[in-house]
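Participant: Here is a sequence with its predicted model. Questions after.
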Amino acid sequence: MAMGKVGKTVETLGDYLREQRIAAHLTLRQLAEQAGVSNPYLSQIERGLRRPSAEVLQQIAKALRISAEQLYLRAGIVSPEGTAGSVELAVLGDSRLTERQKQSLLDVYASFIALNDSTI
């Protein structure tokens, strides 16, 4: 069941990225070049076949001149609920951490939230 949710989130992200790219009058190739990713990789993200890292989403957001937070929400990296998003955004926005360290922190944080929610 969780896999279906992830797939749906990524598909929604891809649709959103495609809409934003078209609205910005950019081809897939142009956006890939501006974001510093390969054309095939960006195509796979738009088609929902790949789930990009927070760092790649940030590069894409910068190239599209849109909020990285919106992409994080669409990708399911950040929760739209309450203060949880601010902790997640702080971790994602810290340039001193590697991508792997960010993901590890987010995983630990999510497990603590889930544990606390189940005991309430």
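Facilitator: The structure has been received and is ready for your questions. No experiment lies behind these values; they were computed from the predicted model shown.
Participant: Please make it C-alpha for all contacts and neighbour counts, starting now.
Facilitator: OK.
Participant: which ones are touching the closest residue to Arg47 other than its chain neighbours?
Facilitator: Using Cα to Cα, 6 or more residues apart in numbering and skipping residues adjacent in sequence, the residue nearest Arg47 is Gly14, 5.7 Å away. Gly14 makes contact with 45-48 under the criterion Cα atoms under 8 Å, 6 or more residues apart in numbering.
Participant: another structure for you, compare them:
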Amino acid sequence: MAEQNEAHGPMEKVADIGRDIGEYIKQQRSNAKISLRQLSKLAGVSNPYLSQIERGVRKPSAEILQQIAKGLRISAEALYVQAGILDLPTGGPVGDAIRAAEELSERQKQVLLDIYESFRRENAASKDTHTRSEQHDHPQD
């Protein structure tokens, strides 16, 4: 029984990430109604290699993920997050909506996300300043 518990060590997590990204790519390809062969051409990746990625046998590099994202017409950032290369982006539902907007180009999405994040940072800083001044005006007894 102890051996099964050890199966969730760092190497197993890497294997899980490989499977997860492969499943995610396969799901995105299926949603886009693109065959494995079509995606391999669009992404400039060999058919067998792409198949191995989807099955979790191979873990693709960031460059390969970028090519696959371009072939799927999705954000490379989405694949990087799935692969564990990037942390989950902030922004909650607004950020998710921007990333999901199919009518926007990747550049337009990034500009909107940058603006949105700058507003969030500005408002958070303003709130911190306001909170500090209130605490200064009303010291606790």
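Facilitator: Here it is on my side, so go on. Not measured: the values here are computed from a predicted model.
Participant: The second structure: which residue goes with the residue nearest to Arg47 of the first structure?
Facilitator: Here Gly14 of the first structure is matched to Gly22 in the second structure, going by TM-score structural alignment.
Participant: which element is its match on?
Facilitator: Using DSSP states H and E, the element containing Gly22 of the second structure is helix 10-31.
Participant: Among the contacts of Gly14 of the first structure, which one sits closest to Ala90 of the first structure?
Facilitator: Ile45 (24.2 Å; Cα to Cα).
Participant: what's the spacing between Thr129 of the second structure and Pro10 of the second structure?
Facilitator: From Thr129 of the second structure over to Pro10 of the second structure the distance is 41 Å, taken as Cα to Cα, to the nearest Å.
Participant: corresponding residues in the second structure for stretch 51-59 of the first structure?
Facilitator: Using TM-score structural alignment, stretch 51-59 of the first structure pairs with 59-67 in the second structure.
Participant: could you show me where the helices are in the second structure, in order?
Facilitator: Under the criterion DSSP state H, helices of the second structure are mapped to 2-5, 10-31, 36-43, 47-54, 62-72, 76-83, 92-100, 106-137.
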